[in-house]
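Participant: Build me a model:
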Amino acid sequence: MAASTTPIADLSTAMLTAPVSAGHWLVILPVALCIVLGALLLTLRAHVRLHAPIAVSGLAALVVVDALLLQKVIAEGPVTMVMGRWLPPFGIAFTADLFGALMALAAAIAALAGSLYALADTDAGHRRFGFFPLLLLLMAGVSGAFLTGDVFNLYVWFEVLLISSFGLLILGSERRQIDGAMKYAVLNLIATTLFLTAVGYLYAIFGTLNMADVAQKAAGLRDSAPLVTLAALFLFAFAIKAAAFPVNFWLPASYHTPRIVVSALFAGLLTKVGIYALIRVMVMLMPVEREELSLLIAVLGAATTLAGALGALAQTDIRRLLGYVVISGIGNMLVGISIGTPGGVSGAIFYALHSIVLMVALYFAAGIAGRLGGSFSLASLGGLYRARGWFAAVSLILFFAASGLPPFSGFWPKLMLVKASLDVGAWWLAASLLVGGFLTTICFGRVFLLAYWRPAGEAAAPAAIGWTMTVPLLLLTALVVAFGILPEQLLSLTQSAAESLADPSAYIHSVFPGGVP
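Facilitator: Predicted structure coming up:
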């Protein structure tokens, strides 16, 4: 028999042929851990009592994994893991840079705190219908969004976290929950459709969905492709998901309806995924197009900041009030994106990390206030300072941080954003940030005077507060204080993250170590 003359293919140009180091598995381990544990809890649906300890332990492990990943990225730069050893653009890449690793770690800390708080905030019914599996699925989607290196898979992870968020939103099946879920679902459906449309146009223009490949090819296509239109599509899709003005109304209409722990996780995580995607696409992939749209983004940011602060002033329900505070914070981050300088982007990243921790803590405090006072209405609450002096002190720290007052974590990103605005001559942006902070200070001053300082009425019925509610609140508050008093390390990391987004050469080299094919 004649020997075959077919040449042997050189797979080294398309596949990884060298063994993958153990450290690279840290890139996909956060997603894999959450999915495996969530599936395990589904198989244990007849043993609901095991759900809580497994979920809490798993989320503690997630914090450790994300911390190790951040440490590796700080030491070595961006780290890439490709599926099936196929090199991009053939294989789907997970790439962890400093920005993604920071966001993933902050999200994991918030989720761990939420799992502890849920031990007291959820009953047997909520757990039987899948609270903890849905929480793990939510974290799989959030972690995947922060760590993926592919635009289409960013869309996929958005869908994963949305599916789980729908389940968490309606747990309990109360009428107000269904009403809130409808508003939440409709607006997110519109945003998802816009996102998927933009992804389709991106592939049609670039012939690839790999972020590093897109960043490399964008410069050569600007004269022949409608990249500004494409960037505008991404902007509107992510702005809806982030609850930016004028499509912010869905957030305060839905976030106050589920359990406090669910509202806290939504406020801390979901809108930040939208901001993360906006920074990743507009700053790293399409910086020139971001510059073209900078005035529009700036107007949206200023309007969102002021609309959120004014909306919070008009509320009498603490949960709805906090929803508007979330919106105001989104406006601050949009201002940083619109400026686009390393200082502005660094301020937006710092604010996002601060907001993840702070908003979860604020909702936890609102939940405890509701238990102590028997209501979430400012008209009914009172006497919380006398009932729990330590709780009033913790709440006041969080109120100061949300208002951007020193010496807490909210002061530094607000200062960075104001300075970045003034550096580019946008005094009106700096004014919007300062006015928004002033209105937020008045808002929380009103909450403290009515709910904490005013004597309790006859309707108040103090309830016991267990350690599963106080420990997460105290730990998150400690982070708020620590990053306010000792901000140097986080400032350095966010500055480095912003610079790496402006110059993605290290990111591109991590994905294509041999050069872009």
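Participant: Please make it C-alpha for all contacts and neighbour counts, starting now.
Facilitator: Noted.
Participant: residues near residue 492, how many?
Facilitator: Other residues near residue 492 number 12, with proximity taken as other CA atoms under 10 Å.
Participant: That one sits in which helix or strand?
Facilitator: Using DSSP states H and E, residue 492 maps to helix 488-502.
Participant: same thing with residue 382?
Facilitator: Counting by DSSP H and E, residue 382 is part of no helix or strand.
Participant: What is the burial count for it?
Facilitator: As a burial measure, residue 382 scores 29 neighbours (other CA under 10 Å).
Participant: what about it, distance to residue 316?
Facilitator: To residue 316, residue 382 is 13 Å away according to CA to CA, to the nearest Å.
Participant: again, but for residue 405
Facilitator: To residue 316, residue 405 is 23 Å away according to CA to CA.
Participant: Ok, residue 366 next?
Facilitator: According to CA to CA, residue 366 and residue 316 sit 13 Å apart.
Participant: returning to that earlier point: so between residue 405 and residue 316, which is more surrounded?
Facilitator: Taking neighbours as other CA under 10 Å, residue 405 and residue 316 compare with residue 405 leading, 21 against 15.
Participant: Pretty sure that one sits against residue 411.
Facilitator: Yes: assessed by CA atoms under 8 Å, residue 405 is found in contact with residue 411 at 5.1 Å.
Participant: after the helix holding residue 492, next one along is what?
Facilitator: Using DSSP H and E, the helix or strand that follows helix 488-502 in sequence is helix 505-511.
Participant: and for comparison, fold this next one:
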Amino acid sequence: MTWLVPLPVIMPLLGAALTLLMRRRPNAQRAVSVTVLAATLAVTIMLLALTVNGETLTVAVGGWAPPLGIVLVADRLAALMLVVSAAVTLCVLIYSIGQGMTDREENTPVSVYHPAYLILTAGVTNAFLAGDLFNLYVGFEILLAASYVLITIGATKSRIRDGTTYVVVSLLSSLIFLTAIGLIYAATGTLNLAQLAGRLDALPDSLQLGLQGMLLLAFGIKAAVFPLSAWLPDSYPTAIAPVTAVFAGLLTKVGVYAIIRTQTLLFPDGPAATVLLVAALLTMLVGILGAVAQSDIKRLLSFTLISHIGYMLFGIGLASDVGLSGAIFYVVHHIIIQTTLFLAAGLIERQGGTTTLERLGGLAKLAPVLGVLFFLPALNLAGIPPFSGFLGKLGLLQAGVADGGILAWLLVAGSVVTSLLTLYAIGRVWNLAFWRTPRTATAPDADAVPGRGMSRLMVGSTVALVTLGTALTLISGPLFDVTSQAATELLDREPYVYAVFGEESP
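Facilitator: Model prediction:
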């Protein structure tokens, strides 16, 4: 069944080409995009079913055996990330179709949107499957090239200005990553991850630390880790709601995935674990303090996005089975919940004409369904029992207590404080936007018109993600089993190396 492995990359790319040819036929574009992403989701579910029992699937692209050729690797972690990303991208696409039909494509020109969106999907899936550093770089560049188009759709002044910041920061991180790739190849003679797992160990400690630091710097920018996160709150909120949602849910997690993969496979015993723990604590606290200070829902959610990246770094930095398992579980949880909240913010903007808290009020009475769609994922994000956010944080806290170090205990305390402040921040949104007396916006936002309406597709796709996020609680036991097995497999390294090279020594 190895022929399934490249399909999550190939199908979106073919779909992008087809939708570009259909640029004058918007209905056909929609049909092709939905069909392609639905098929991609089906394929990723099959890959997860095949890998969940421990089988790692590999494909040497073009028949070139590793390390000479490009190898795609689907293990438990990659397959799990593929399923979640495919489900999220499909729901966001349906949401965007509903928004475009309601707006009559005024802000989302389908001739550009659908090809770019499918190319973005291909870049994300390629990054998850990449078996060598250069192909990981290619995956990043594919998704970034598409994101440059998506973040400026509508060509408003604010989108162009903030999109420029995003482009510059992304190019900087890519340049650092490419430089690190060149240095690693010069030092080891290979970029294949499985082969690097052995060759990097033979390098002097100082050189290993330098290479590790460059990769962490590049991935830290992409993942919005403090102090490399200042660009995010100014870039994401200005884009159209579906683009902001998929960026917030997925793109930063590709950076987190790259940190997980390289830390466990290439630098399992490096001293950078302490740096990760310090960065995790600062990311949590600075991010959530920024969220508390915001008066706009989308900017507030952008800061909570930064803050909760710290939870993932917490588990990675502990470098234990329990910690890494908790980090992977939290990545899955956060992709779904953060995407849902940004979609709900898009619905709030359509209903109230703005996302500025001072101009909103009474939404619980005016749009009770919208209240539920925001309330449930907001509680989940804050970690209220019995939601998956609580379970993920509990797993990380247990890992921190088991570690017993001073930094680990500080992170346990920081995690609790961050969770309480997250509850305060989303409670403030609920109180001002939903509970208090309805207000009329005195200066409506330029891109928003109050009462434009929420199409069934927009509401339905948000409901689907709310349901999926809530269902994580019901399947948390099996999901933790998968993440625990994935963590053990990552820390062992041997299953990954054996899957790529077999009995031959890399």
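Participant: In structure 1, what range does stretch 17-24 of structure 2 match?
Facilitator: Alignment of stretch 17-24 of structure 2 against structure 1: residues 39-46, by TM-score structural alignment.
Participant: Could you list the buried residues of that stretch?
Facilitator: Within stretch 39-46 of structure 1, the residues that count as buried by 16 or more other CA atoms under 10 Å are 41, 42, 45.
Participant: ok, those residues vs residue 188 of structure 1, which is closest?
Facilitator: residue 42 (26.4 Å; CA to CA).
Participant: mind checking how far the counterpart of residue 238 of structure 1 in structure 2 is from residue 244 of structure 2?
Facilitator: Alignment note (TM-score structural alignment): residue 238 of structure 1 maps to residue 219 of structure 2. Distance, residue 219 of structure 2 to residue 244 of structure 2, using CA to CA: 20 Å.
Participant: Over to residue 397 of structure 2?
Facilitator: In terms of CA to CA, residue 397 of structure 2 sits 30 Å off from residue 244 of structure 2.
Participant: which secondary structure element contains the spatially closest residue to the match of residue 238 of structure 1 that is not a sequence neighbour?
Facilitator: In space, and not counting its chain neighbours, residue 219 of structure 2 is closest to residue 255: 5.0 Å by CA to CA, 6 or more residues apart in numbering. Element membership of residue 255 of structure 2 [criterion: DSSP H and E] is helix 252-265.
Participant: helices or strands next to that helix in the packing?
Facilitator: Applying 3 or more CA pairs under 8 Å, 6 or more residues apart in numbering; DSSP states H and E, we find helix 252-265 of structure 2 packed against helix 110-129, helix 193-199, helix 205-223, helix 297-318, helix 476-492.
Participant: want to throw those helices into a markdown table with distance to residue 339 of structure 2?
Facilitator: Shown next, in a markdown table, are these (distance: least, CA to CA, whole Å):
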| stretch | distance to residue 339 of structure 2 |
| --- | --- |
| helix 110-129 | 15 |
| helix 193-199 | 30 |
| helix 205-223 | 15 |
| helix 297-318 | 10 |
| helix 476-492 | 19 |
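Participant: just the helices in the stretch 351-500 of structure 2 please.
Facilitator: Assigned by DSSP state H, counting those that start in this stretch, the helices in the stretch 351-500 of structure 2 fall at 363-366, 368-382, 388-403, 406-429, 456-474, 476-492, 494-501.
Participant: So which of those helices is nearest residue 233 of structure 2?
Facilitator: Residue 233 of structure 2 sits nearest to helix 406-429 of all those, at 15.7 Å, using CA to CA.
Participant: Which residue in structure 2 aligns with residue 409 of structure 1?
Facilitator: When structure 2 is aligned by TM-score structural alignment, residue 409 of structure 1 is paired with residue 388.
Participant: Count the residues that sit near its match.
Facilitator: The tally of other residues near residue 388 of structure 2 (other CA under 10 Å) stands at 29.
Participant: OK, contacts around residue 28 of structure 2?
Facilitator: With contact set as CA atoms under 8 Å, 6 or more residues apart in numbering, residue 28 of structure 2 has these partners: 19, 22.
Participant: So which residue is smack in the middle of structure 1?
Facilitator: Taking CA atoms, centre = their mean as the criterion, residue 272 is the residue nearest the geometric centre of structure 1, at 2.7 Å.
Participant: corresponding residue for it in structure 2?
Facilitator: Using TM-score structural alignment, the partner of residue 272 of structure 1 in structure 2 is residue 253.
Participant: Now its match: closest residue in space, sequence neighbours ignored.
Facilitator: Of all residues not flanking residue 253 of structure 2 in the chain, residue 223 sits nearest, at 6.3 Å (CA to CA, 6+ apart).
Participant: same deal with residue 22 of structure 2?
Facilitator: Using CA to CA, 6+ apart, the nearest residue to residue 22 of structure 2 is residue 29, at 6.1 Å.
Participant: Secondary structure element holding the one you found?
Facilitator: Assigned by DSSP H and E, residue 29 of structure 2 belongs to helix 26-51.
Participant: circling back: could you check how far the match of stretch 17-24 of structure 2 is from the centre of its chain?
Facilitator: Counting by CA atoms, centre = their mean, to the nearest Å, stretch 39-46 of structure 1 is centred 27 Å from the centre of its parent chain.
Participant: Also stretch 34-45 of structure 1?
Facilitator: On the basis of CA atoms, centre = their mean, stretch 34-45 of structure 1 sits 24 Å off its chain's mean C-alpha point.
Participant: Please apply the same query to stretch 297-311 of structure 1.
Facilitator: Taking CA atoms, centre = their mean, the mean C-alpha location of stretch 297-311 of structure 1 is offset from the chain mean by 19 Å.
Participant: Which part of structure 2 matches it?
Facilitator: Mapped onto structure 2 using TM-score structural alignment, stretch 297-311 of structure 1 covers residues 276-290.
Participant: once aligned to structure 1, how far is the matching stretch on average?
Facilitator: The superposed stretch 276-290 of structure 2 is, by mean CA distance after the TM-score superposition for structure 1, a mean 0.8 Å from where its aligned residues fall in structure 1.
Participant: Structure 1: matching residues for stretch 82-90 of structure 2?
Facilitator: Using TM-score structural alignment, stretch 82-90 of structure 2 pairs with 104-112 in structure 1.
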